[in-house]
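**Student:** Build me a structure from this.
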Amino acid sequence: MTLSLSKAITRIALAAAMPILSLFLYGCASSTQITGSWKSPEALPQQYQRIVVAALTDNVLARQEVENDLQAQLRLRGIEASKSIDLFPPSAGAKTGPDVNLLLDRIKENGHDAILTAALVDEKTETRYVPGNVGYRPMTRFMWYGSFRGYYTYWYPTLYDPGYYTEDKVYYLETNLYDAQTDKLVWAAQSRSYSPGSLRRAAAKFAEITVQKMSEDNVISAQIRQ
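**Tutor:** Model (predicted):
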């Protein structure tokens, strides 16, 4: 399962031809959770102290929000985190990202020891039925059954409030941690976001559970700074 950073970025970019992460971050009651993780048997516990976070997307707002929140969560645990958007600001009209070799050289020159990437790898639409406001109640409990006027006035609006079908978006994300010196994948996690309601809440929750899982899997410090 070991992949180089350059190969992983190429694979993700091809697999996620849609605007990465931007769809995930816009959507309505949301939930985001980790569905699985993997750690290289060669990874040392709590090894990484200087990490670059990179949201793989051409949507500048989504990139900023995701990288800001991942940086904040890492800093809470004493990790010196930088954002790729600061190292490689977006270029107007650019069709591709920065050269991966240049990116790696810049990361190493700045003394970073790991790169944390986040990308949307799949999305699905789920259709569900929302029932209307119709339900049977015993006649003896309610006075409106006593006359046609009362019965009709109460039930007419309810009986004509039928159920309906609605669509919910489910987004599947992949987060990878690469060793900057060896260019090897040392940790990966998959997460699912169900109908995210806003960019702000979705990015914050995604960052929180991702960094928490990194801590649980012992690739960064478990200590939260007060």
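
**Student:** going forward, measure contacts between C-alpha atoms and count neighbours the same way
**Tutor:** OK.

**Student:** How about the contacts made by L87?
**Tutor:** Taking Cα atoms under 8 Å, 6 or more residues apart in numbering as the contact definition, L87 lies against R106.

**Student:** quick one more, to check against the first:
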Amino acid sequence: MWRFLRNALGFLVASTVLMACATATQPDEMWMDPSYRSLPKKIMVVGVSRKPVNRRIFEDEFVRQITAHNVEAVASYTVLPDELQGDHNAIAGKVKEMGADTVLITRVTGKKTVKTYVPGFYPPPYYGTWPDYYGYGYNAMYSPGFMAEEEITVIETNLYDASNDRLIWGSTTEVVKRGSSQDRINRYIGIVMKAMAAQGLFY
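**Tutor:** A predicted model of the protein is given here:
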């Protein structure tokens, strides 16, 4: 019984620690130009990725969430080939052609592994009988903590004014690599959109 409780509670502690790392609700770093007084009316969304599929997933989800705020948005892959996604002149030309007033660029800037020490968990002592007391002492001696690992993806999103190329808003967010790629992307974009709305960029 003691061993079952120890294992179950130890697992609960580990799960709680790891979930705390995965439940970010806002970007880790964020900046906005205090002089910007307008609102985006049409956004060109550019997802920078070596994998065309990832680019499309990012751009489509950003477009979906942006249009939910009654702002027009265009996924750049619909008008710009993958080999030109890093070409400023090509992007600027399409931005002008599509009549976009802002450009949102998102990209992965790094990956890392975070290690968290989960201390051993021991049930509270019970002194009713000596076998119970002995069992507690035995488990306490042989219940060490352990290291838990989480893979983190660091993603950057910047919003630029198309008229002068100046940065309007930028953020860096650490996303725990858990669940499907689509789930992580949806969660990340939801965090970014909520932060931008909180700073008055969307209604």
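
**Student:** Tell me which residues are up against stretch 209-217 of structure 1.
**Tutor:** So stretch 209-217 of structure 1 is contacted by Q33, I34, K39, L70, Q73, L74, T175, A189, I220, S221, A222 (Cα under 8 Å, 6+ apart).

**Student:** 10 Å instead, please
**Tutor:** With contacts defined as Cα atoms under 10 Å, 6 or more residues apart in numbering, stretch 209-217 of structure 1 is touched by 32-34, 36-39, 45-46, 69-74, 76-77, 118, 174-175, 177, 187-191, 206-207, 218-224.

**Student:** For stretch 162-180 of structure 1, buried residues please.
**Tutor:** Within stretch 162-180 of structure 1, the residues scored as buried using 16 or more other Cα atoms under 10 Å are 168-180.

**Student:** Return the member of the residues you listed nearest to R201 of structure 1.
**Tutor:** Closest approach between the buried residues of stretch 162-180 of structure 1 and R201 of structure 1, by Cα to Cα: Y171, at 14.7 Å.

**Student:** Now do the contacts for the residue mapped onto V60 of structure 1 from structure 2.
**Tutor:** Under the alignment (TM-score structural alignment), V60 of structure 1 pairs with P52 in structure 2. For P52 of structure 2, the contact set (Cα under 10 Å, 6+ apart) comprises Y77, P81, D82, E83.

**Student:** Of those residues, which ones are shared with structure 1?
**Tutor:** Among these, the ones still in contact in structure 1 (both residues aligned by TM-score structural alignment, their matches' Cα atoms under 10 Å) are Y77, P81, D82.

**Student:** These, buried ones only, as a ChimeraX selection?
**Tutor:** Typed into ChimeraX, the next command selects the buried ones out of the kept ones among the contacts of P52 of structure 2 (criterion: 16+ other Cα under 10 Å):
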select :77,82
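
**Student:** Same list, the kept ones among the contacts of P52 of structure 2, but as CSV with distance to A140 of structure 2 please.
**Tutor:** As requested, the kept ones among the contacts of P52 of structure 2 are exported to CSV (distance: Cα to Cα, whole Å):
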residue, distance to A140 of structure 2
Y77, 58
P81, 61
D82, 58
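
**Student:** Which of the kept ones among the contacts of P52 of structure 2 fall within helices?
**Tutor:** Judged by DSSP state H, these include no members of helices.

**Student:** Mind checking which of the kept ones among the contacts of P52 of structure 2 are in strands?
**Tutor:** Using DSSP state E, no member of these falls in strands.

**Student:** So Y160 of structure 2 belongs to a strand, correct?
**Tutor:** Yes. Counting by DSSP: H, G, I helix; E, B strand; the rest coil, Y160 of structure 2 is part of a strand.

**Student:** Kindly state which residue of structure 1 is aligned to it.
**Tutor:** Checking with TM-score structural alignment, Y160 of structure 2 has Y178 as its match.

**Student:** Now do the buried residues in stretch 85-95 of structure 2.
**Tutor:** By neighbour count on 16+ other Cα under 10 Å, the buried set for stretch 85-95 of structure 2 is Q85, I91, A92, K94, V95.

**Student:** what's the burial count for the closest residue in space to the first one that isn't next to it in sequence?
**Tutor:** Excluding the flanking residues, the one nearest Q85 of structure 2 by Cα to Cα, 6 or more residues apart in numbering is V48, at 6.6 Å. Residues lying near V48 of structure 2 (other Cα atoms under 10 Å) number 19.
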